[in-house]
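Chemist: just a sequence and a predicted model for now, questions to come.
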Amino acid sequence: MTVEQIPKDFGVHPMTLFKWLRQADVDAGTKPGVSGSESAELREARKRIKLLEQENEVLRRAAAYLSQANLPGKGSTRS
């Protein structure tokens, strides 16, 4: 069996097989890179960061709104 025949037998593009082999080396620790588990963890962390940024924006807007609501209006008498 030749290297060219393997992707044909699996029904994938040769570059796909190359990427799988490269990722397997990274996952095994024989080559530098981001492992599959690290990649999944990174995706989850990015989702969490996005959610926290959205929550922070809501809180920032609420604080701005509430601070405007507490300002004295025209004709208000404050002691």
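Modeler: Yep, that arrived. Not measured: the values here are computed from a predicted model. Residues are numbered from 1 along each chain as shown.

Chemist: for the rest of this, base every contact and every neighbour count on C-alpha atoms.
Modeler: OK.

Chemist: next, count neighbours for the residue lying closest to G36 once chain neighbours are set aside.
Modeler: Once flanking residues are discounted, G36 sits nearest to D27: 6.5 Å by CA to CA, 6 or more residues apart in numbering. Using other CA atoms under 10 Å, D27 is surrounded by 17 other residues.

Chemist: okay, one more to line up with it:
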Amino acid sequence: MHPSRWAAVTSIAAKIGYTPQTLHDWLKKAEIDSGKRAGVPTEMAEKLKVLERENRELRQANEILRKASAYFATAELDRRPKP
């Protein structure tokens, strides 16, 4: 038995070849994913990341379309009427 959680993590990490901080982070993530600790579960964080990327791409596409629309509208106004 170890005197503290950190002592246990440090002892186990040394035996399996990882840093104590890495093992501690894995434990926290596992506790969050299992509902034993408050936080955003891994699956939800991954979905959020995908949605944020899609949102950024859509905003960029909208900006490109807005600029293209303004460009073509200006070009249409600049055209001289044909006799």
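Modeler: Perfect, thanks for sending it. These numbers come from a predicted model, not from an experiment.

Chemist: what's the TM-score here?
Modeler: Once superposed, chain against chain, the TM-score is 0.83 (TM-score structural alignment, normalised by the length of structure 1); 75 aligned residues with a CA RMSD of 1.7 Å.

Chemist: give the aligned range of stretch 49-59 of structure 1 in structure 2.
Modeler: Mapped onto structure 2 using TM-score structural alignment, stretch 49-59 of structure 1 spans residues 55-65.

Chemist: pull out the buried residues from the matching stretch.
Modeler: Applying a neighbour-count criterion of 16 or more other CA atoms under 10 Å, stretch 55-65 of structure 2 contains no buried positions.

Chemist: related to what we said a few turns ago, what does the residue nearest to G36 of structure 1 align to in structure 2?
Modeler: D27 of structure 1 maps onto D33 in structure 2, by TM-score structural alignment.

Chemist: before we move on, what SS does the residue positioned nearest the centre of structure 1 have?
Modeler: For structure 1, the residue nearest the mean C-alpha position is R46 (2.8 Å; CA atoms, centre = their mean). Put simply, R46 of structure 1 is helix when judged by DSSP: H, G, I helix; E, B strand; the rest coil.
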